[in-house]
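**Student:** sequence below, structure please.
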Amino acid sequence: MLKHRDYTFLGTTQSLCPDCLQLLPAKIISKAQRVYFRKQCPVHGSRDDFVCSDVQWYDRLEYSVPAKLPQQMGIEPRQGCPFDCGLCTEHEQHTCIGLVELTAGCNLNCPLCFAQSGPQGEHLSVVDCCRAIDRLVEVEGRPEVLQLSGGEPTLHPDFAEILQYALAQPIDYIMVNTNGVRLARDRQLLELLAAHRDRVEVYLQFDGLQESTQVALRGEPLLATKLQAVERCGDVGLHVTLVCTLQAGVNETEIGPLVLYGLERPWVAGISFQPATYSGRHFLPQQLESRITFPDVIHAIEGQTGGVFVEQDFFPLPCAHPNCHSLAYAYRHEGRTIPLTRFIDGERNLDLLANGISLNRPAARDIIEQYLGRLGCCSGTCTSGVDDREMVGDQSGENAVAKLTN
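**Tutor:** Just a heads-up that it's a prediction; the model follows:
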């Protein structure tokens, strides 16, 4: 009787040797329901790199829709991906989120910082910051989101000037990526951001609700500071996205409590869970096999929230690689949370959500109206295809749109 291999072959790709960065052919394989890239470096030998904790979820991500192209490309390919810098003609997608790192300086010295930022980091000049913003607008036309990042961007001595310049450009939303230390203590900074609350959102580092989590990931007890930053943003009407870095053995049990914490605060517009990046100060090769991947996060959200969100509510963001970004949209009304997939089949209508990341009220209205149109609905007569419409208090498709988006 023939023996079986100890793995299942799923496909092929290209990958890098983590030691010498040589580009290598790789097999995509599964072992014990986990996904790996198997590659052979002529110098450093063979290795299986862990990619995804659930092969069924990995397979589920294998669908997409046609991408949007930027108005112009940055360069012609020379060395090939991933060695060319900038959007070349071989790039498969436009820039969903532009990011400008204003500074390498930071008022924290986090043990897991992949950028190795710290108090001694240097600032980018205002001219260079504005040039980067100009280039984003040039290639995108009207970018949806620009993130001002770092380091800690609010430490840049000309932060206000750079923010005002970004706001003067045809960019829908400006996100300020911040650890929240200044927000908790600096009223003037809060007022600067709140003056533009219709276009400025805070992208706030927020790893959990336990002090031990703050110490493990940020190197010092910061829980009171983080909580104060969240509440002060709410006081001035600033929308916040909480950004949780996940480290196995540290804060994976806080995923559900964080979701519920955010749902209780109307100004918290979203929560981004980001598995720790093993680079910079946080290179821990012995932990690669136990690291958290997206299926772990999604299963934890379902299990730790009592099913407020379930696995089927999540789908890949079409403008990103499906293994890099999965999301769920939801509507909050009178203390209830209703995931968008209770109204729309996300997989069959992925094109309605493609090529962007923000979902404001007008965009939500447009999506629902397009979806109802596909179902053949008209005013007051749509009686099938939209599940849980009673949860927003009306059986009319048209009224469901109004309640979902107002």
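
**Student:** from now on I want contacts and neighbour counts done on CA atoms only, so please keep to that.
**Tutor:** Will do.

**Student:** now do the contacts for Ser125.
**Tutor:** By CA atoms under 8 Å, 6 or more residues apart in numbering, Ser125 lies in contact with Leu102.

**Student:** the same query, at a cut-off of 10 Å, please.
**Tutor:** With contacts defined as CA atoms under 10 Å, 6 or more residues apart in numbering, the neighbours of Ser125 are 102-103, 131, 156-158, 162.

**Student:** now Leu263
**Tutor:** So Leu263 contacts 257, 269-271, 330, 332, 335-337 (CA under 10 Å, 6+ apart).

**Student:** that one and Met1: what is the separation?
**Tutor:** Using CA to CA, to the nearest Å, we find Leu263 at a distance of 57 Å from Met1.

**Student:** hmm, back to that, which ones among the contacts of Leu263 are found in strands?
**Tutor:** Those of these mapping onto strands are 269-271, 330, 332, 336-337, per DSSP state E.

**Student:** what subset of these is buried?
**Tutor:** 269-271, 330 (16 or more other CA atoms under 10 Å).

**Student:** residue ranges of the helices in the stretch 51-200 of the chain, please?
**Tutor:** Under the criterion DSSP state H, counting those that start in this stretch, the stretch 51-200 of the chain contains helices at 55-60, 126-140, 159-167, 181-185, 187-194.

**Student:** for the ones you listed, which one ends up most surrounded?
**Tutor:** Stretch with highest mean neighbour count among those: helix 181-185 (a mean of 19; mean count of other CA atoms under 10 Å).

**Student:** tell me the helices and strands packed up against it.
**Tutor:** Contacts defined by 3 or more CA pairs under 10 Å, 6 or more residues apart in numbering; DSSP states H and E place helix 181-185 against helix 187-194, strand 200-205, helix 223-235.

**Student:** pretty sure Asp158 is touching Cys130, no?
**Tutor:** No - under the criterion of CA atoms under 10 Å, Asp158 makes no contact with Cys130, lying 11.4 Å away.

**Student:** spit out the contact partners of Ala216.
**Tutor:** When contacts are counted by CA under 10 Å, 6+ apart, Ala216 touches 110-112, 247, 250-251.

**Student:** hang on, the earlier thing: most neighbours among the contacts of Ser125, which one is it?
**Tutor:** With neighbours defined as other CA atoms under 10 Å, the most crowded of the contacts of Ser125 is Leu102; it has 27 neighbours.

**Student:** ok, now which ones touch that residue?
**Tutor:** Contacts for Leu102 (CA under 10 Å, 6+ apart) come out as 122-126, 128-130, 147-156, 158-159, 162.

**Student:** any idea which of the buried ones among the ones in strands among the contacts of Leu263 is closest to His196?
**Tutor:** Using CA to CA, Ala269 is the member of those that lies nearest His196, at 16.1 Å.

**Student:** how close does the closest one get to Arg182?
**Tutor:** Noted for Ala269: a distance of 20 Å to Arg182, by CA to CA.

**Student:** could you do Gln274 as well?
**Tutor:** Distance of Gln274 to Arg182, given as CA to CA: 22 Å.

**Student:** structure for this one too, so we can compare:
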Amino acid sequence: MNGLAPRPYTIEEYTRTVCPGCFAERARRSDEEGTFVDGMLVSHDGKIWMRRWCKKHGQTESLYEEDADLWRARTGWSTPTLNVVPDRADNFAGFPEGYRLGLPASHGQHTCILLLNVTERCNFSCPTCYADALAPTDKETADGPSIAEMLHTVDTTIAREGGKLGVLMISGGEPTIRRDLMEFLTQAMERPITRILLNTNGRRIAKDDAFLRFLADHRDRIEVYLQFDGFRPSTHLILRGEDLSVEKGTALDRLQREKIWTTLVCTVLKGVNDDE
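**Tutor:** All right, here's what the predicted structure looks like:
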């Protein structure tokens, strides 16, 4: 048309994203001005790619989905969302601004999974940490909310959900470093929650018989999301900074022996463990 060449890609949808160059220089908070930039998902070569523009670093592109047809099929499915009870009915601001005043009226879906961070600390020292976790201390609940505070969040969500919560996911940091975790889980199970998922690196499961027995006794309510990156020592050395192959295997064997529902959750790094 008019002698103009077509773009080498097809625009699938517009979005807001972040610049990898900016984040390589310094991690940024979601509520920090300038964190988000305009972007779009595009397709070419049978894949979906994220393209974005930054005033400082220009245009960048990264792989978003390896199979464009699979992505289209997945995003083409939809169902009506459920109504939510906002903290302020007049708050229609978008993300992240709208959430500074609680749940906004513009929130598009109910709480499918309540993700509850129970500590900011961890007993691993991974070279790259998603949570920027701190080292553990001798304090009972080091830098984490109290049981009463956590239950208040759970109860508020249950009330907002009409009296029942589908899934409560316990995360951190590493939640199992809390010595009062079993007490909290016991009280959480007294509430109308269908399933409780425990995100964990597995260290306590591999070593603590009493904790393993607690999980086994409540396998009908609690399941484990186990961090498990692979079987080779080299994989763990690169991703976690130490050889965890034996410890991870022990944790998995103990969970399997006790018939505790377990999902393996991995971090995949190209050239490191993408073949495992």
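
**Student:** what's the TM-score once they're superposed?
**Tutor:** The TM-score (TM-score structural alignment, normalised by the length of the second structure) is 0.82; 253 aligned residues with a CA RMSD of 2.4 Å.

**Student:** on that earlier part again, and the helices and strands packed on helix 181-185 of the first structure: which comes nearest His91 of the first structure?
**Tutor:** Nearest to His91 of the first structure among these is strand 200-205; the distance by CA to CA comes to 27.0 Å.

**Student:** and the angle from that closest one to helix 159-167?
**Tutor:** Inter-element angle recorded for strand 200-205 of the first structure and helix 159-167: 120 degrees (by axes from the mean of the first three to the mean of the last three CA atoms, to 10 degrees).

**Student:** quick check: end-to-end length of stretch 85-99 of the first structure?
**Tutor:** End-to-end distance for stretch 85-99 of the first structure: 15 Å, by CA to CA.

**Student:** same check, this time on stretch 117-136 of the first structure
**Tutor:** End-to-end distance of stretch 117-136 of the first structure (CA to CA): 24 Å.

**Student:** and it, how far from the chain's centre?
**Tutor:** Centroid displacement of stretch 117-136 of the first structure relative to its chain, using CA atoms, centre = their mean, to the nearest Å, is 22 Å.

**Student:** repeat for stretch 250-261 of the second structure
**Tutor:** For stretch 250-261 of the second structure, the distance to the chain centre is 23 Å (CA atoms, centre = their mean).

**Student:** stretch 202-217 of the first structure now?
**Tutor:** For stretch 202-217 of the first structure, the separation from the chain centroid amounts to 17 Å (computed by CA atoms, centre = their mean).

**Student:** for the residue nearest in space to the middle of the first structure, what are its contacts?
**Tutor:** Centroid check for the first structure by CA atoms, centre = their mean gives Ser272 as the closest residue, at 5.4 Å. Listed by CA under 10 Å, 6+ apart, the contact set of Ser272 of the first structure reads 203-206, 241-245, 259, 325-327.

**Student:** can you put the residues you listed in a markdown table and add distance to Gln33 of the first structure?
**Tutor:** Converted to a markdown table, the contacts of Ser272 of the first structure look like this (distance: CA to CA, whole Å):
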| residue | distance to Gln33 of the first structure |
| --- | --- |
| Tyr203 | 34 |
| Leu204 | 34 |
| Gln205 | 32 |
| Phe206 | 31 |
| Thr241 | 33 |
| Leu242 | 31 |
| Val243 | 29 |
| Cys244 | 26 |
| Thr245 | 25 |
| Val259 | 27 |
| His325 | 21 |
| Ser326 | 20 |
| Leu327 | 22 |
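
**Student:** closest one of those residues to Met73 of the first structure?
**Tutor:** Using CA to CA, those come closest to Met73 of the first structure at His325, 23.4 Å.

**Student:** alignment lookup: that closest one to the second structure.
**Tutor:** Here His325 of the first structure stays unmatched in the second structure, going by TM-score structural alignment.

**Student:** same question, Glu122 of the first structure
**Tutor:** Counting by TM-score structural alignment, Glu122 of the first structure lines up with Asp143 in the second structure.

**Student:** now do whatever residue of the first structure lines up with His110 of the second structure against Pro70 of the first structure, distance only.
**Tutor:** Counting by TM-score structural alignment, His110 of the second structure corresponds to His94 in the first structure. Per CA to CA, His94 of the first structure is found 5 Å from Pro70 of the first structure.

**Student:** what's the answer for Ile162 of the first structure, then?
**Tutor:** Note on Ile162 of the first structure: its distance to Pro70 of the first structure, by CA to CA, is 24 Å.

**Student:** just to revisit the earlier point, closest to Arg34 of the first structure among the contacts of Ala216 of the first structure?
**Tutor:** Gln247 (18.5 Å).

**Student:** distance of the equivalent of that closest one over in the second structure relative to Leu115 of the second structure?
**Tutor:** Aligned by TM-score structural alignment, Gln247 of the first structure pairs with Leu269 of the second structure. Distance, Leu269 of the second structure to Leu115 of the second structure, using CA to CA: 25 Å.

**Student:** kindly report the same for Leu255 of the second structure.
**Tutor:** Leu255 of the second structure sits 23 Å away from Leu115 of the second structure, going by CA to CA.

**Student:** how long is stretch 166-177 of the first structure end to end?
**Tutor:** 14 Å.

**Student:** in the second structure, what residues pair with that stretch?
**Tutor:** Under the criterion TM-score structural alignment, stretch 166-177 of the first structure matches residues 188-199.

**Student:** which of Leu269 and Leu115 of the second structure has more neighbours?
**Tutor:** Using other CA under 10 Å, the more surrounded residue of Leu269 of the second structure and Leu115 is Leu115, with 16 against 13.

**Student:** please enumerate the strands of the second structure.
**Tutor:** Assigned by DSSP E, the second structure shows strands spanning 10-18, 36-44, 47-54, 58-65, 113-117, 165-171, 193-200, 222-227, 262-265.

**Student:** would you reformat these as a markdown table and include distance to Arg74 of the second structure?
**Tutor:** Output for the strands of the second structure, formatted as a markdown table (distance: least, CA to CA, whole Å):
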| stretch | distance to Arg74 of the second structure |
| --- | --- |
| strand 10-18 | 13 |
| strand 36-44 | 14 |
| strand 47-54 | 13 |
| strand 58-65 | 11 |
| strand 113-117 | 20 |
| strand 165-171 | 22 |
| strand 193-200 | 25 |
| strand 222-227 | 24 |
| strand 262-265 | 21 |
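
**Student:** so which of those gets nearest Leu212 of the second structure?
**Tutor:** Using CA to CA, the strands of the second structure put strand 222-227 closest to Leu212 of the second structure, at 11.0 Å.
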